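Asks: Sequence and predicted structure are below.
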Amino acid sequence: MLDLMPSLKEWQPAATGQRCAVATVVGTGGSVPRPLGTSMLVSEAGEVLGSLSSGCVEGAVVEAALEAMHDGGTRREFFGYSAEDAFAVGLTCGGELEIHIEPLGSAPGGLRLENLQVLAGHGAATGLALIRRVDAHGGGAVVIPDPAGFLLGQSVASSTELAALLGLASLGAPAAGRLMRAAAAQLEPLLRGGRTGLVRLAPPEGCLSGTAVAPSADASPEPITLLVESRLPPARLLIFGANDFGAALLPAAQLLGYHVTLCDARPAFAGQSRFAGADQVVTAWPHRYLAEEAAAGRIDARTVACVLTHDPKFDIPLLETALSLDLAYVGAMGSRRSHRQRVDSLLAAGVTAEALARLHSPIGLDLGAVTPAEVAVSITAELVAGRSRAAGASVRASSLKDGRGPIHTGPIHNANTTQRQETPWT
């Protein structure tokens, strides 16, 4: 949903107040075009903003969204691949999608256009999160403006809105308190980590997803299911070295969503117009600048440092500083001979073997890259692989054509399974 917000202001159906419904991917399995949390808006006239599957199932989803707007109810649709029925709507890639469809309404407890307009008012560089209820017995949304600092007990407004989202008004104080604490314990890691995922909460005894029901021998309570989308301010990528390689890496890193800083101690190099596209250009000794940024709290565990200076007088003190910090990635350019000399110098400076194991040197994946543009692809490919591994994915740095089996592995991620991207019942 958050990906759609930059386009919402220009989307005519929203601007003119048309009735709309939102369709969201809440479960995935196998090879699918878009991940959990991907959304598409559908207007009452059938106009569309966004895409769920690059065309495979959109027509069927639009029809379901129009039906939801007509009867006012939410619905859940499942799409897979049918070898038996060639004309069935499904994913030719063989994956599975579970789609939650909800009409936008005006009721205080429902998902409203005003929620989306609040989201659209935040720039892409600001932190923002949306918590939506997507089980069969609930709906609505809560906007969290500062997910990085989210602590449920310290936000009265968020606590009140989340209590309404969970349907706690129908519960006694002890049960409501337990459910709220369980929700907070699972929401906080997702929100503060800037991640998307499903949180499932076991409904209190005697309730079906937070709604009081009469006991039934065959009634199986569905978990209260929350879809969490959290976006933190862009992670920083620091390029040290105002040269051809730095100029090529700069736009490539921005394509991945990084806030890019170029740092070089030489004003004549850093001041070149080809680096004007950087979010920040700094003329300073690299190791001093990095130490000052860390001391000021502007470096965190998502920060990437790419050392492209290829000059020991810059490289060694800079890498010594970088390897002493908790950074997501530290890479340095150079040949294997340069790397061996670099390692010897860092060991002599007191850098431990454990810290050196975190150094990506020579920098990048082995793609046979030679030109600055090719080296930029090699570096960004290694960054993507590293981010995927950090998220728990099994990454193979090889050609897809040489592999076997599905591209995306793992069972379907939906409200009835407990997988990597979701949090289990409490």
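Replies: Now that the structure is in, tell me what you want to look at.

Asks: From now on I want contacts and neighbour counts done on CA atoms only, so please keep to that.
Replies: Fine.

Asks: So which residue is smack in the middle of the chain?
Replies: The C-alpha lying nearest the average C-alpha coordinate of the chain belongs to Arg195 (C-alpha atoms, centre = their mean; 4.8 Å).

Asks: Not counting sequence-adjacent ones, nearest residue to that residue?
Replies: Among residues not flanking Arg195 along the chain, Ser230 sits closest, at 5.2 Å (C-alpha to C-alpha, 6 or more residues apart in numbering).

Asks: Then Leu367?
Replies: Closest to Leu367 by C-alpha to C-alpha, 6+ apart is Ser378, at 6.2 Å.

Asks: In a helix, Glu63, correct?
Replies: Yes. Assessed by DSSP: H, G, I helix; E, B strand; the rest coil, Glu63 belongs to a helix.

Asks: Could you point out the helix or strand that follows the helix or strand where Thr225 lies?
Replies: Per DSSP states H and E: Thr225 is located in strand 224-231. Note on strand 224-231: by DSSP H and E, the next helix or strand toward the C-terminus is strand 236-240.

Asks: and that next one, what does it pack onto?
Replies: helix 244-255, strand 259-264, strand 304-307 (3 or more C-alpha pairs under 8 Å, 6 or more residues apart in numbering; DSSP states H and E).

Asks: Touching, Pro147 and Arg192? I think so.
Replies: Yes. With contacts counted by C-alpha atoms under 8 Å, Pro147 reaches Arg192, the gap being 5.2 Å.

Asks: Could I get the full set of strands for the stretch 251-400 of the chain?
Replies: For the stretch 251-400 of the chain, applying DSSP state E, counting those that start in this stretch gives strands covering 259-264, 280-283, 304-307, 329-332, 359-360.

Asks: got the ones you listed as CSV, with mean neighbour count and distance to His408 columns?
Replies: Converted to CSV, the strands of the stretch 251-400 of the chain look like this (neighbours: other C-alpha atoms under 10 Å; distance: least, C-alpha to C-alpha, whole Å):
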stretch, mean neighbour count, distance to His408
strand 259-264, 23, 28
strand 280-283, 17, 36
strand 304-307, 24, 26
strand 329-332, 22, 24
strand 359-360, 18, 26
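
Asks: Using CSV, lay out those together with distance to Pro317.
Replies: Listed next are the strands of the stretch 251-400 of the chain as CSV, based on distance: least, C-alpha to C-alpha, whole Å:
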stretch, distance to Pro317
strand 259-264, 14
strand 280-283, 16
strand 304-307, 11
strand 329-332, 12
strand 359-360, 14
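
Asks: hang on, the earlier thing: starting from Leu347, give me the distance back to the residue nearest to the centre of the chain.
Replies: Using C-alpha to C-alpha, to the nearest Å, we find Arg195 at a distance of 37 Å from Leu347.

Asks: Put this next to the previous one:
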Amino acid sequence: MLDIAGELHEWLEQGREFAVATVVSVDGSAPRGPGAALAVDADGTAIGSVSGGCVEGAVHELCTRVLADGTAVRQRYGYSDDDAFAVGLTCGGVIDVLVAPVRADEAGRAVLGAAARAAAGREPAALARVVRGPVELLGHALLVRPDGTSQGGLGGSAALDRTAAAEARALLDTGRTGVVDIAEDGSHCPGGLTLLVETSAPPPRMIVFGAIDFAAALVRTARFLGYHVTVCDARPVFATRARFPDADEVVVDWPHRYLQRTATDARTVLCVLTHDAKFDIPLLTEALRLPVAYVGAMGSRRTHADREGRLRAAGLGERELARLRSPIGLDLGARTPEETALSIAAEIVAARRGGTGLPLTGTDVPIHRDAEEGADDGREPEHGAPARERLVRSPAAGAAGAAGTAA
């Protein structure tokens, strides 16, 4: 639905009543994915598309009917239907579409308006809606913002809204749209409800400094996790597109100079893999003063001790030094570039979600953390570390195997 946020915001401001059809699942070949939307107002005016033209006529008719009777419905179109050719879906795929009314008296109208306004203004937000479950819950909406505040509800319990908000924030962190299965009581047991979570945020950035072989593995892992990845190195012979085909950007520049001129925010992750003082010290001096999510640096413990001394000499205080993850990564006993990338990614996830980095076996910590339990509550923790960087470590945690052996 947020793909037509600008037009919907205008309709809502004008007081129009309409029904909006949203693709909630796709199986096989289909022109558009989950989140694609078509809206039809009381005059029959339509905006958007759910299938690139294949089933627009049938969905338009269904929108008109839903707007008239005020009841949300979920409809499947595809080759398994007897009327697949009649509605025009001849491409061989199956799509499920949720059609919900947005009338003047709809309780969720204000929530959809706030979501459309945020998306149209390029403000980060996530919209969670019930797309499978009891009829009375279909179409209920919950808007979640990065700071943890929310608006609306899913028509169930407070526990359901809390769980939905936590799941929505997880997708918002990565800028992804996706579906989540949870129970009506808010537990993570699948089968009761399916939520469609649409986000209006771009994916978070990871900037990898140092065009080494470990960087190539980290780039692949970061892309899998949903990051927009930039590789930066001052050496043009190493910072090439051929060596980093999976990176979104490859930049040839001095790391600290690039960091000064590029955009970062509270979700940005900075991984310093150069372990060379002439690059590391000016770069980390800049990085540790920025309000980013994570700053990690590769190197042995000897390298870290030397680096920390140099950073103090450069004017950094204990509050800033406490933010540095060095040696970078969790203690997984990593050796290969791929294993080291996994250890770094694991520490980033733990820092973001408030995880301990400990095995779940033999512990009683929650497997899933709600927003108020995680690291992203926006409050300033003790010892000066940013809230999203809190991580309870095991005594052995703190060094990736391969990262810890790098000189």
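Replies: Yep, that arrived. Just so you know, these numbers come straight off a predicted model, no measurement behind them.

Asks: what's the TM-score for these two chains?
Replies: Laid over one another, the chains give 0.51 as their TM-score (TM-score structural alignment, normalised by the length of structure 2), with 263 aligned residues with a C-alpha RMSD of 5.1 Å.

Asks: Wait, the residue nearest to Arg195 of structure 1 touches Glu188, no?
Replies: No. Counting by C-alpha under 8 Å, Ser230 of structure 1 sits too far from Glu188 to count as a contact (10.4 Å).

Asks: Count residues in the vicinity of Arg310 of structure 2, would you?
Replies: Using other C-alpha atoms under 10 Å, the number of residues around Arg310 of structure 2 comes to 17.

Asks: That one: what's it in contact with?
Replies: Arg310 of structure 2 makes contact with Ile281, according to C-alpha atoms under 8 Å, 6 or more residues apart in numbering.

Asks: What is the aligned counterpart of it in structure 1?
Replies: Taking TM-score structural alignment, the alignment pairs Arg310 of structure 2 with Ser345 from structure 1.

Asks: about what we covered before: how far away is the residue nearest to the centre of structure 1 from Gln421 of structure 1?
Replies: Relative to Gln421 of structure 1, and taking C-alpha to C-alpha, Arg195 of structure 1 is found at 9 Å.

Asks: Am I right that Ala128 of structure 2 sits in a strand?
Replies: Yes. Under three-state DSSP, Ala128 of structure 2 falls within a strand.

Asks: what's the burial count for it?
Replies: What Ala128 of structure 2 shows, counting by other C-alpha under 10 Å, is a neighbour count of 31.

Asks: my read: it touches Arg145, true?
Replies: No. Contact criterion C-alpha under 8 Å: Ala128 of structure 2 and Arg145 do not qualify, at 11.2 Å.

Asks: what about the alignment partner in structure 1 of Arg289 of structure 2, how many residues close to it?
Replies: Correspondence of Arg289 of structure 2 to structure 1, assessed by TM-score structural alignment: Ser324. Using other C-alpha under 10 Å, Ser324 of structure 1 has 13 neighbouring residues.

Asks: Without its sequence neighbours, what residue ends up closest to Ser324 of structure 1?
Replies: Leaving aside its sequence neighbours, Ser324 of structure 1 sits nearest to Ala355 (C-alpha to C-alpha, 6+ apart; 7.4 Å).

Asks: How many residues are close by the one you found?
Replies: 15.

Asks: Just want to check the distance between it and Ala305 of structure 1.
Replies: From Ala355 of structure 1 over to Ala305 of structure 1 (counting by C-alpha to C-alpha), the distance is 14 Å.

Asks: re the thing from before, quick check: the match of Arg289 of structure 2 touching Leu356?
Replies: No. Using C-alpha under 8 Å, Ser324 of structure 1 is not in contact with Leu356, being 9.9 Å away.

Asks: Around Asp402 of structure 1, count how many other residues there are.
Replies: Other residues close to Asp402 of structure 1 by other C-alpha under 10 Å number 6.

Asks: Spit out the contact partners of it.
Replies: Per C-alpha under 8 Å, 6+ apart, neighbours of Asp402 of structure 1: none.

Asks: any idea how far Arg396 of structure 1 is from it?
Replies: Asp402 of structure 1 sits 11 Å away from Arg396 of structure 1, going by C-alpha to C-alpha.

Asks: Helices of the stretch 1-150 of structure 2, start to end?
Replies: When secondary structure is read from DSSP state H, counting those that start in this stretch, the stretch 1-150 of structure 2 shows helices at 5-13, 56-69, 84-87, 109-120.

Asks: Can you give me every residue that contacts the equivalent of Cys232 of structure 2 over in structure 1?
Replies: By TM-score structural alignment, Cys232 of structure 2 lines up with Cys263 in structure 1. By C-alpha under 8 Å, 6+ apart, Cys263 of structure 1 lies in contact with Leu238, Ile239, Phe240, Gly241, Ala242, Ala270, Val281, Val282, Thr283, Ala284, Trp285, Pro286.

Asks: Aligned to Leu259 of structure 2, what sits in structure 1?
Replies: In structure 1, the residue matched to Leu259 of structure 2 (TM-score structural alignment) is Leu290.

Asks: Its match reaches Leu319, doesn't it?
Replies: No. Checked against C-alpha under 8 Å, the pair Leu290 of structure 1 and Leu319 is beyond contact range at 9.9 Å.

Asks: More neighbours: which of those two?
Replies: Leu319 (26 against 23).

Asks: chain center to stretch 342-361 of structure 1, what's the gap?
Replies: Between the centre of stretch 342-361 of structure 1 and the centre of its chain there are 32 Å (C-alpha atoms, centre = their mean, to the nearest Å).

Asks: cool, stretch 236-256 of structure 1 as well?
Replies: Relative to the centre of its chain, stretch 236-256 of structure 1 is centred 22 Å away, using C-alpha atoms, centre = their mean.

Asks: Of all the residues in it, which ones are buried?
Replies: Neighbour counts over stretch 236-256 of structure 1 (16 or more other C-alpha atoms under 10 Å) mark 236-243, 245-254 as buried.

Asks: Fine by me, thanks again.
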